[in-house]
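Trainee: Coordinates only, no sequence provided:
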C-alpha cells in the first residue's frame, strides 16, 4: 500500500508494553480489588458469629438480671396504689389533697420516662452501661430512704415522686437497650421476659407492702424496701453486660423529619394513649376494689393480681408476637384491654369479678412494654433512620 507508513520503533515499544501489561493483567490484583472480597468475607464471618453469639449464652444471664432490675424498680412503682390507699385512709399527711397524691404517682412515671435522653447520653459519654444503672440504684435507694422520713406532702413529691422516678429511669432505660443487642429471632420473647419482671415484682411487692404497713409502720416499710432493692439491683447491675462495642452502637441525633412519616405518628399516638390508660389503670385498681365494697387488703390483692397478669401476660404476648406479627398482636392486645376496662366499669360490682378482670387487664394492658421496642425496630429503615432513638428517647443504632 502506498499510504502505509513504516512502523515506528516507539510504536513497537508501546505495543510490546501494552501486550505485556495485558498478559499480566489477569494475574495482577490492585489493593482495592483485593480489599473488597476480603471485606465482604470478614463482614459475612462477623455476621455469622454475631448471629450465633446474640441468640444465647450470656444473653440469658442479662435477661435474668434485667428481669430482677425491672422487678425491683418498676415493681416498687407499681405499689404506689397501695401506698395511696394507706395515705388516704390514715391521713398521713394533713391537709394533703387528692390531686397532690395523684401528682406524686404521675411524677414517678413522667420522670422515669423523661430521663431517657439523659440516661442514654451518659451511657455513651462514659462508654459503659453499668455506671448509669448503678446511678439509678443509688437514686432509688435515696428516694426510699428519704420517703421514710417524709413529714409533708412536698417531701413525698421530691422523694417518692421525682427521685424515685429518676432512679427507675436510669435503670430500666439502659437495661431495655441491652437485651435487643443479644437476640434477633427471639428478641420479642426475651424482651417480654424482661419487662415481665415488673409485673412479678409488682405482684410480690403489693402483697408485701400491704402486710408490712399493717404489721410494722410506714417508715420501717420504706427501710425494708430500700435494703432489698439496693442489694438486688446492685448485684444485677454488676452482672449485666452490654455489647455496645461489638454492635457498633452510637448516639444518633433526633431526626424531626420522622414526624412527617404516618407510621411514626401512629406509633407515637399509640404510645401516648397506651401509657395514659396503663398508668391510670395500674394506680386506680386498688381504690376501685375498695369502692365496690372491698377492704384495704382486698384492694392490695386486686392490684397484686393485676401485676401478676402483667408478669404472665407479657412473655405470652412477646412469644405470640414473634410468631404472628408484632403490630397485629399489639393492636389486638390493646383493643382487648380497652374492652375489659369498659366491662369492668359496667359490670364489676363484686370483688371476685374485679379480680378476674384485673388479671385479664394486666395480661393485655402491658403489651405496650412487650412489643414497643420491636415495633420500632420493624419500622426502622436502616442506619440513617433514628426512629428507635426518637420513639424511646434513647438514640443509638442498636435499638434502645
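Mentor: Sure thing, it's come through. In this text the structure is predicted, and so the values were computed from the model without any measurement.
Trainee: Going by C-alpha atoms from here, please, whenever you check contacts or count neighbours.
Mentor: Noted.
Trainee: Pick out the residue nearest the middle of this structure.
Mentor: In the chain, the centroid-proximal residue (C-alpha atoms, centre = their mean) is residue 176; its distance is 3.8 Å.
Trainee: Now that residue: which helix or strand?
Mentor: Residue 176 belongs to helix 164-178 when assigned by DSSP states H and E.
Trainee: Show me what the next helix or strand after that helix packs onto, helices and strands only.
Mentor: Sequence order places helix 187-215 as the next helix or strand after helix 164-178, per DSSP H and E. Applying 3 or more C-alpha pairs under 8 Å, 6 or more residues apart in numbering; DSSP states H and E, we find helix 187-215 packed against helix 58-71, helix 74-77, helix 80-90, helix 218-239, helix 296-324, helix 367-379.
Trainee: Tell me which residues of helix 187-215 come out buried.
Mentor: With burial defined by 16 or more other C-alpha atoms under 10 Å, the residues of helix 187-215 counted as buried are 187-210, 213.
Trainee: And for stretch 52-69?
Mentor: 54, 55, 59, 60, 62, 63, 64, 65, 66, 67, 68, 69.
Trainee: so can I have JSON lines of those showing distance to residue 82?
Mentor: Output for these, formatted as JSON lines (distance: C-alpha to C-alpha, whole Å):
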{"residue": "54", "distance to residue 82": "40"}
{"residue": "55", "distance to residue 82": "39"}
{"residue": "59", "distance to residue 82": "34"}
{"residue": "60", "distance to residue 82": "33"}
{"residue": "62", "distance to residue 82": "30"}
{"residue": "63", "distance to residue 82": "28"}
{"residue": "64", "distance to residue 82": "27"}
{"residue": "65", "distance to residue 82": "26"}
{"residue": "66", "distance to residue 82": "25"}
{"residue": "67", "distance to residue 82": "22"}
{"residue": "68", "distance to residue 82": "21"}
{"residue": "69", "distance to residue 82": "21"}
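Trainee: ok, of these, which one's closest to residue 310?
Mentor: Distance to residue 310, by C-alpha to C-alpha, is smallest for residue 67 among those, at 12.9 Å.
Trainee: was I right about the closest one contacting residue 192?
Mentor: No - in this structure, residue 67 is not within contact of residue 192 by C-alpha atoms under 8 Å, at 9.4 Å.
Trainee: got a list of what the residue nearest to residue 79 when sequence neighbours are not counted touches?
Mentor: The shortest distance from residue 79 to any non-neighbouring residue, by C-alpha to C-alpha, 6 or more residues apart in numbering, is to residue 206 (5.2 Å). Residue 206 is in contact with 78, 79, 82, 300, 301, 303, 304, counting by C-alpha atoms under 8 Å, 6 or more residues apart in numbering.
Trainee: One more to weigh against that first structure:
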C-alpha cells in the first residue's frame, strides 16, 4: 500500500512539472489531488529556478545577440571593458597627435613670427589671441558638433572637422597679412578641432567603465607624442625651408593621421542609451556639475599660460637661444605623453576626483616653487617635465570626471556644456598673462625674469584654485566633507 502511494505521488509531481514547463497547469489538479490524500505541493518562490522555453535569440561570444534568421544584431548593454575599445584608443592617439599635437607647435611658430615680423600687423598680444581663439572656437563648437552628430552621425561630423583642420593650416601657409592668418589659424583650424574633439570624447565611455580614466589617459597621450615630434620637425622646417611649407606639411600630416582613424571609430550609442542633446543649459547650475566646469575654467587658463609662455620666458626673460626654447616645448610635450596614462591609472584606482585634485595641487605648487624662481635652462627642463605631466590632465580627466558626476547616459550632453563653458577662459588666458607682463614692465618698471612674477604667479594660483573648486564636486557626491574617501 505504501509502495503504491509513493508511486502515485511521484507520478503526480512529474505530471505537474510537465504541465508547468508547457504552460498548461490545471488550477484544480492540486485541490483534487489533495482531496485524494496526496502530499501537498510547494508553491513556486521568486528565487526558484523557472524553466522557460528556449529563446530564439542566443548571445554569441562577441556580446551580440543574433536573431534566428542570422540577420539583425543587437549590441549587449554591458560595457565590454576593452575589446574593440583598444582599437578606439589607438585611433584617438593618432587623432590627438594630428590635432592637439599640431596645436602645441603654435608656441614654436609664435616665437618665430615675433622674431622675424612675418605677418604685417602682427603684435605680441595679437599672436596671443590667435592661440586662444583656435581653442575657443573648438570649445564653442560643442552644441554644433552634437547637433551634426545627431543628424548625420559622428563620423561625418569628424571628417568635416578633419577637412577644416587641414585647410586651416594649409591656407595659413599662404597668408600674407595678420588678419587673414587670424581667420585661417584661429577660426577655421579651431572649428576643425571642435568638430573632431567633441564627438570623440564620449566614445571611450562606451567601451570602458572601471578602466575609463586609464584608457582616456593613454588616448590623450597622443597629443604629447604629436607635440614632441612636431615641435622639433616644425623648428627644422622653419630653419631649413620656410613658414609656408612648414604649415602645409603639418596640414598634410594631420590629414594622414585623422582620416583613417575616423573611419575606424565605432560607438555603442544605442546599447548605452546615450543622448545627443545639443544644448542643455541646466548643467550650468547643476549642484554637482557647477564645480566641474568652474574647475575646468581655472585650470584651462593656467594650462595655456604655461603652454604658450614657457618658451618665451626662456628666450625673452633669460636670453636663451630659440633652440632651447623649442626644446622646452618638446620636453613639456614629452611630459604630457608620460603623465596622462599614469594619471589615468591613478584616477581609476584612487578615485577620479581625488587624484585630479591632487594633480592640480602639484601643478600649482610646482609653478610657484620651480618656475617662479627659475634662472637656468636645467631648472626649466625639470619644470617643463612636471608641467607636462600635470598641467594638461584636464584633457584626459574631463570625460571620466564628468561621467562620475552625471553618468554615462548624460555624458555627451554635459560635455557639450562643459566645453562651451571653457570658451572664454581659453580665449583670455594667454592675453591676461601678456597684459600682466606688460603692466609689470610699463607700470612697475620690472625687466627680465622679475617681470614674469605676476603672470607666473597667476598661473600657479589658478592651478591651486581649480583644485579647491573640484573639491566642491567631491563633497556633493559624497554628501560629506571627508577628505580621504575614495570618490
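Mentor: Arrived safely. No experiment lies behind these values; they were computed from the predicted model shown.
Trainee: Need the TM-score between these chains.
Mentor: Here the TM-score for the pair of chains, by TM-score structural alignment, normalised by the length of the first structure, is 0.83; 362 aligned residues with a C-alpha RMSD of 2.8 Å.
Trainee: Give me the contacts around the helix holding residue 176 of the first structure.
Mentor: Residues outside helix 164-178 of the first structure that contact it (C-alpha under 8 Å, 6+ apart): 62, 66, 69-70, 73-74, 107-116, 119-120, 123, 129, 132-140, 143-144, 191, 241-243, 394, 398-400.
Trainee: The second structure: matching residues for that helix?
Mentor: Using TM-score structural alignment, helix 164-178 of the first structure corresponds to residues 189-203 of the second structure.
Trainee: Repeat that for stretch 104-112 of the first structure.
Mentor: Using TM-score structural alignment, stretch 104-112 of the first structure corresponds to residues 130-138 of the second structure.
Trainee: mean deviation of that stretch from the first structure?
Mentor: Following superposition, stretch 130-138 of the second structure is found to deviate from the first structure by 0.7 Å on average (mean C-alpha distance after the TM-score superposition for the first structure).
Trainee: quick check, distance from that stretch to the centre of its chain.
Mentor: 17 Å (C-alpha atoms, centre = their mean, to the nearest Å).
Trainee: All the strands of the stretch 351-487 of the second structure, residue numbers only.
Mentor: For the stretch 351-487 of the second structure, applying DSSP state E, counting those that start in this stretch gives no strands.
Trainee: Neighbours of residue 10 of the second structure, how many?
Mentor: Close neighbours of residue 10 of the second structure, defined as other C-alpha atoms under 10 Å, add up to 10.
Trainee: Quick check: the gap between it and residue 34 of the second structure.
Mentor: Relative to residue 34 of the second structure, residue 10 of the second structure is positioned 14 Å away (C-alpha to C-alpha, to the nearest Å).
Trainee: For residue 40 of the first structure, find the nearest of the helices and strands packed on helix 187-215 of the first structure.
Mentor: Across those, closest to residue 40 of the first structure is helix 367-379 (C-alpha to C-alpha), at 24.7 Å.
Trainee: give me the stretch of the second structure that the closest one matches.
Mentor: Aligned using TM-score structural alignment, helix 367-379 of the first structure spans residues 393-405 in the second structure.
Trainee: In the second structure, what residue corresponds to the residue nearest to residue 79 of the first structure?
Mentor: Under TM-score structural alignment, residue 206 of the first structure pairs with residue 231 in the second structure.
Trainee: And residue 81 of the first structure, by the same measure?
Mentor: In the second structure, residue 81 of the first structure lands on residue 107 (TM-score structural alignment).
Trainee: Surely its match is in contact with residue 311?
Mentor: Yes - the criterion here is C-alpha under 8 Å, and residue 107 of the second structure meets it with residue 311 at 7.2 Å.
Trainee: Figure out how far stretch 275-288 of the first structure is from the centre of its chain.
Mentor: Put simply, stretch 275-288 of the first structure sits 20 Å off its chain's centre (C-alpha atoms, centre = their mean).
Trainee: residues in the second structure aligned with that stretch?
Mentor: Stretch 275-288 of the first structure maps onto residues 300-313 of the second structure, going by TM-score structural alignment.
Trainee: neighbouring contacts of the matching stretch?
Mentor: With C-alpha under 8 Å, 6+ apart, stretch 300-313 of the second structure has contacts from 104, 106-107, 111, 132, 325-326, 328-329, 384, 387, 391-392, 394, 422, 425-426, 428-430, 433, 449, 452, 455-456, 458-460, 462-463.
Trainee: for stretch 421-429 of the second structure, same thing?
Mentor: 129, 131-133, 135-137, 139-140, 293, 296-298, 300-302, 304-305.
Trainee: in it, what's buried?
Mentor: Across stretch 421-429 of the second structure, burial judged by 16+ other C-alpha under 10 Å covers 421, 422, 423, 424, 425, 426, 427, 428, 429.
Trainee: quick one: contacts for the counterpart of residue 180 of the second structure in the first structure?
Mentor: Alignment note: residue 180 of the second structure maps to residue 155 in the first structure; criterion TM-score structural alignment. With contact set as C-alpha under 8 Å, 6+ apart, residue 155 of the first structure has these partners: residue 147.
Trainee: Equivalent analysis for residue 306 of the first structure, please.
Mentor: Applying C-alpha under 8 Å, 6+ apart, the residues near residue 306 of the first structure are 199, 203, 282, 355, 358, 359, 360, 361, 362, 363.
Trainee: sorry, back to before: and the helix holding residue 176 of the first structure, how far from the second structure on average?
Mentor: Averaged out, helix 164-178 of the first structure is 1.2 Å away (mean C-alpha distance after the TM-score superposition for the first structure).
Trainee: Off-centre distance for that helix?
Mentor: On C-alpha atoms, centre = their mean, the centre of helix 164-178 of the first structure falls 8 Å from the chain's centre.
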